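Engineer: pasting a predicted model and its sequence here:
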Amino acid sequence: MTPAAAQRFVVLDSFRGLCALSVVLFHLHIWQSVGEWRFFRSAGLLVEFFFVLSGFVMAHRYYQRSMNGAGFGDFMISRSCRILPLHFATLLLMTALVFLRPVLFAEFTVEDLPDLFWSEGVRTQWVYNALLLQGWLPDANLFSFNGPSWSISVEYYIYIAFGLIVLWANRHSTAVFAGLVALCSLTTLLANTQIANSPGLRGLTCFFLGATIYALHLRIRQLHLARHWATLLEAATLLALYFMVAMKYPHKSYWATWGFAAAILIFAGERGQISAWLKHKPFLKLGQWSFSIYLVHFILLYIVNVLFAHYYPAWLKQVGQVRYIDSGSIALNNALLLLIVAGVLLCARWSFRWIEQPGMRLGKYWQSRRTRPALILAGAKI
């Protein structure tokens, strides 16, 4: 790996962690809490940021590098061992919770349980989730088990497409990425709403836009910008991001994707004071745990809602299609929010250590086992 490819964008890692935490608040409905602020009510849009950033980081790692068949194999081992262990762990845990709930709380009779556990619909959705197909198939329920994993299903197959493009196009990959962005953009702007908002198209547009702008990053990273001007630019970018996420406008997902791409270009330089603050340990830890925060939080929120439904039903209130938790006290509601967020962070810390890191070590071990040293005979390499 070249020194450039070995560089880590720690500020962007911190952003990933903050965005993951914002998605937690997006899914957490506690009445009159900070989670109900306008920005967090639209924070589901930040999934687009994850896609764009993933494309940018993948392009950074493989920019101007040739990939052969063995390299593609190593790439897929690396990506699979990075995301599949936590995906399968959370899927199995969520499956157990969904099936145990009616047993523990006697919501169904014994005669009803076989239909609940083995109905065709449940089996089909579970297989979609296990194979990471729920983000691609029109009859799949995105939130049938661990809801946020729909974006992982989209990203995993985009990784395969990315690897194949690098394998076949080699040093012309950026041109292919740009062509895909143009094609996806036309489809988004001209197709009907169902197609334009489909998870797969959103993921493709975002990811390959991120991969495309990496070449632009290489061109502008040497530009000199005084620290105070860089700080001002970063502050203006954060303000623009706030309004971009919070406001309503046509094709919001698509246009926000370009805003996220611009923000990534600006903060990849890490030149301003805001970037310096985002290099502090708490933000770096959030970035390190971001994948676990994203996949684990939905399970914890499911448990919280089930417990409230059975033990504190008076604290639940239905407003339209949203069910809120409301203790009757604004202070207590916000304290409960902080407690749940702390629980998510604790679980994320644990899953990063015991699931993600062993998975990454497995990937490196698997790659090392695939490596075969060249046979050297009489001073000649064969």
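Structural biologist: Sure, I can see it.

Engineer: going forward, measure contacts and count neighbours with C-alpha atoms only.
Structural biologist: Will do.

Engineer: can you give me the strands for the stretch 251-382 of the chain?
Structural biologist: Using DSSP state E, counting those that start in this stretch, the strands found in the stretch 251-382 of the chain span residues 316-319, 322-325, 376-377, 380-381.

Engineer: just these: most buried one?
Structural biologist: Scoring these by mean neighbour count under mean count of other Cα atoms under 10 Å gives strand 322-325 as the most buried, with a mean of 16.

Engineer: counting by contacts, list what that strand packs against.
Structural biologist: In this structure, strand 322-325 packs against strand 316-319, with contacts taken as 3 or more Cα pairs under 8 Å, 6 or more residues apart in numbering; DSSP states H and E.

Engineer: contacts made by the strand it packs on with the rest, please.
Structural biologist: 308-309, 323-326 (Cα atoms under 8 Å, 6 or more residues apart in numbering).

Engineer: the structure to be compared is supplied as follows:
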Amino acid sequence: MNQGFPIPAGRQIHLPWLDGLRGIAAMWVLASHVQILSGMRDIPVLSWGGIAVDLFMLLSGFLMAHNYFLRRRAEPWDEPRTFFMFWLRRFFRIAPLYYLLLIVAIGMGAMLAEDRSSIAAIWPSTMTPLHRYLDGSVGNYLAHLSFAFGFLPDYAFRTALPDWSIGLEMQFYLVFPFLMLAFSRFGAFRASVAALAICALAWLLLPTYFQRFEMPSLIFMKLFVFMAGMWVAIARQEGPMTRSMFSAVGIIVLWALMQRHMQAGEPHLMSLFRLLMVVGMFYLMNNGTLPGSGLSGRVVREMRKLLSGRVARFLGDTSYCVYLLHLLILLPVAGALARYEAYVALPSPVRFLICLALVMPPVYLVSWVLFRTVETYGIQFGRSVVRLFSRPAVTAPGARRANT
């Protein structure tokens, strides 16, 4: 087995500036939905909630690979038991809070559909199919409880939660150990190209199936973003980061070109922004080997400091819950506001700010409470379950929950 990814001595386990990045991604998604539901026209970057979700995917790809590298001695990549332990950890990180909010979302479905209709009555272009809120079928329940909904076009976008990306995340967890094994045995570049080829082939062979998805909730559509994050982790293991950065950029560009042949591509400006986001991630994680490191070093240090502070830590801790929860609070608030003529008559930026100011405090307050209770205890319970299946192993000191 190729041992091409050594762990340098003193490798950092927790990278605190990633807390701030997660917090920014969650706030970005929230603000993009406020923009839509307050009837404000699209504004570049602010309205790109999908790119904010890509930032989550980029971070997820990095963190999964980063932690896999750290555990590889205790949990060798070619052992099935390693796969099982990885899946257990990720399930208990995601599932407890998700199941709770899924129950709440289904219970609120009729009310949220009414609020959504009130908003669409004023701004028709914002309308989404109401079956997203009203599907109480057993099939919908089972699809979401099993996390299989991401593979099923009829259920992939069928709750009030923005959980299409949660199903996508779970699909990534499913394939991730196999990807790492392929990276180790065949080399990261060849394995990445092969994975992209499989994604493209699936899309070409099943175009009707892919077209039925309202959101890109299938792993074949977004694996390239996760892999770009994995390349950042690979770069940190290898030492020199330049070659890995160009490999990740190549993955993004190659997929963008292929996607334009498989379906209508996204606007060029969004594709460029995603590419810059990947490059920015490399420089934020720079170990001094990227081009221009001397010139960018001070900026990178200041960014890391800004993204590692108390506020950033709070935003990072609450990010998962904020992402899942915010529509359950935003829709009733935006629906109530849309029923007031005086509010509707205001300039759209003012409407946006009013709605955002009313929504953010309860979203972050409830998210903090749920983080300290459901989310934290779910993770602790998951660790207890993992220990039942674990053999004694020496773990690196100082590991923190935030980056697991």
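Structural biologist: Received it, and whenever you're ready, just let me know what you need. This is a predicted model, so every value here is computed, not measured.

Engineer: for Thr188 of the first structure, find the nearest of the strands of the stretch 251-382 of the first structure.
Structural biologist: strand 322-325 (28.7 Å; Cα to Cα).

Engineer: identify all contacting residues around that closest one.
Structural biologist: By Cα under 8 Å, 6+ apart, the surrounding residues in contact with strand 322-325 of the first structure are 29-31, 315-318, 333.

Engineer: if we use 10 Å, what do you get?
Structural biologist: The contact list for strand 322-325 of the first structure, computed with Cα atoms under 10 Å, 6 or more residues apart in numbering, reads 28-33, 304-305, 308-309, 312-318, 333, 336-337.

Engineer: report the distance from that strand to the chain centre.
Structural biologist: 25 Å (Cα atoms, centre = their mean, to the nearest Å).

Engineer: list just the nearest of the contacts of strand 316-319 of the first structure to Pro148 of the first structure.
Structural biologist: Distance to Pro148 of the first structure, by Cα to Cα, is smallest for Arg323 among the contacts of strand 316-319 of the first structure, at 18.6 Å.

Engineer: related to what we said a few turns ago, out of the strands of the stretch 251-382 of the first structure, which is closest to Ala43 of the first structure?
Structural biologist: strand 322-325 (15.9 Å).

Engineer: ok, and the closest non-adjacent residue to Phe183 of the second structure?
Structural biologist: Closest residue to Phe183 of the second structure apart from its sequence neighbours, by Cα to Cα, 6 or more residues apart in numbering: Ala191 at 5.5 Å.

Engineer: can you mark which positions in the helix or strand hosting that neighbour are buried?
Structural biologist: Using DSSP states H and E, Ala191 of the second structure sits in helix 188-205. In terms of neighbour count (16 or more other Cα atoms under 10 Å), helix 188-205 of the second structure has its buried residues at 188, 191-193, 195-196, 199-200, 203.

Engineer: now for it, which elements pack on it?
Structural biologist: Helices and strands touching helix 188-205 of the second structure, by 3 or more Cα pairs under 10 Å, 6 or more residues apart in numbering; DSSP states H and E, are helix 164-186, helix 207-211, helix 219-238, helix 242-262.

Engineer: mind putting those into CSV with mean neighbour count and distance to Val279 of the second structure?
Structural biologist: What follows is these, written out as CSV (neighbours: other Cα atoms under 10 Å; distance: least, Cα to Cα, whole Å):
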stretch, mean neighbour count, distance to Val279 of the second structure
helix 164-186, 20, 21
helix 207-211, 14, 29
helix 219-238, 24, 9
helix 242-262, 17, 7
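
Engineer: can you tell me the SS state at the residue positioned nearest the centre of the first structure?
Structural biologist: Taking Cα atoms, centre = their mean, the centroid of the first structure lies closest to Phe50, which sits 4.9 Å from it. Look at Phe50 of the first structure: counting by DSSP: H, G, I helix; E, B strand; the rest coil, its state is helix.

Engineer: hang on, it packs against Leu209?
Structural biologist: No. In this structure, Phe50 of the first structure is not within contact of Leu209 by Cα atoms under 10 Å, at 11.9 Å.

Engineer: now do the shared contacts for these two.
Structural biologist: In contact with both Phe50 of the first structure and Leu209: 56, 203, 257, 260, using Cα under 10 Å, 6+ apart.

Engineer: so what corresponds to the second one in the second structure?
Structural biologist: Under the alignment by TM-score structural alignment, Gly203 of the first structure pairs with Lys222 in the second structure.

Engineer: residues touching the nearest residue to that match once chain neighbours are set aside, list them.
Structural biologist: Among residues not flanking Lys222 of the second structure along the chain, Pro216 sits closest, at 7.1 Å (Cα to Cα, 6+ apart). Residues near Pro216 of the second structure by Cα under 10 Å, 6+ apart: 50, 150, 153, 156-157, 164-165, 168, 210, 222.
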